[in-house]
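> Sharing a model that was predicted from the sequence below.
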Amino acid sequence: MSVMRLDLIMKSIIPVVMAGIMAIYGLVVAVLIANSLNDGINHSRNFFRLGAGLSVGLSGLAAGFAIGIVGDACVRGTAQQPCLFVGMILILIFAEGLGLYGLMVAFILSTK
């Protein structure tokens, strides 16, 4: 992007930032699970914690793949046609929704 269109560099960073938000979702759930640990072993609660971690992790993985593929294609398209930027943002928001759904499921599972 910096070779083709120097004026669009900051706009092309948005997919990278949105992919980084997935890591923050995982960190929030990890801190939530770590703070709920105690000395007693309760197998059902531990399986809920495992499910919470898997839900945020796998949904973050799926959202990361979607953001990566869409981000690559749309940044290349925006370099050629700048009016594609709004469509790129909308598609990235829907891809980020996958990770947000996993975060909500993780919250529900970790609070049981």
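Received it, and whenever you're ready, just let me know what you need. The structure displayed is predicted, hence computed values, not measured ones.

> Only C-alpha atoms from now on, for both contacts and neighbour counts.
Will do.

> which helix in this structure runs the most residues?
helix 43-80 (DSSP state H).

> Can you point out the buried residues in that helix?
45, 48-49, 51-57, 59-64, 66-68, 70-71, 74-76, 78-79 (16 or more other C-alpha atoms under 10 Å).

> so who does the spatially most central residue of the chain touch?
The residue lying closest to the centre of the chain (C-alpha atoms, centre = their mean) is residue 22, at 2.8 Å. Contacts for residue 22 (C-alpha atoms under 8 Å, 6 or more residues apart in numbering) come out as 60, 63-64, 96, 99.

> Included below, for side-by-side comparison, is a second structure:
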Amino acid sequence: MATMVSSSLGAAYGMANNGTSIVAMSDMWPELIMKSIIPVVMAGIITIYGLVAAVPTASSLNDDISLYSSFLQLSAGLSGLAAGFAIIVVGDTSKWGTTQQP
């Protein structure tokens, strides 16, 4: 459960941040909207990866799960959260570069 929630939070934050910067950039350069939508699509893919990772972790849950397995499942979700933050950095940097030199 934490796998899906964490990766979805990271993807949602990545989409929100990159979406607002796309809207801000489209005011000055409307022809660059399609180039700038790539980070939003990448953030959506993280949600799909989180769902793919959540299915095996949910099927392996039982009463006698080890602490090691629990931390592995938690780290799978946190990697999706970290990937969402990385997409924010990459998306903002690419948009700044695109606006400087289209």
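Here it is on my side, so go on. Keep in mind the model is a prediction, meaning the values are calculated, not measured.

> Map the residue nearest to the centre of structure 1 across to structure 2 for me.
Mapped onto structure 2 by TM-score structural alignment, residue 22 of structure 1 lines up with residue 46.

> tell me which element its match falls in.
Residue 46 of structure 2 is part of helix 38-59, with elements assigned from DSSP states H and E.

> Measure the mean distance from that helix to structure 1 post-superposition.
Once the two are superposed, helix 38-59 of structure 2 sits an average of 1.5 Å from its aligned residues in structure 1 (mean C-alpha distance after the TM-score superposition for structure 1).

> corresponding residue for residue 97 of structure 2 in structure 1?
So, by TM-score structural alignment, residue 97 of structure 2 is matched to residue 77.

> ok, so what distance separates that match from residue 14 of structure 1?
14 Å (C-alpha to C-alpha, to the nearest Å).

> Also residue 82 of structure 1?
14 Å.

> again, but for residue 76 of structure 1
With C-alpha to C-alpha as the criterion, residue 76 of structure 1 and residue 14 of structure 1 are 13 Å apart.

> Provide the aligned range in structure 1 for stretch 13-20 of structure 2.
Using TM-score structural alignment, stretch 13-20 of structure 2 finds no match anywhere in structure 1.

> Give me the buried positions along that stretch.
Those buried within stretch 13-20 of structure 2 under the rule 16+ other C-alpha under 10 Å are 13-15, 17-19.

> Correct me if wrong: residue 8 of structure 2 contacts residue 81.
Yes: counting by C-alpha atoms under 8 Å, residue 8 of structure 2 touches residue 81, with 7.4 Å between them.
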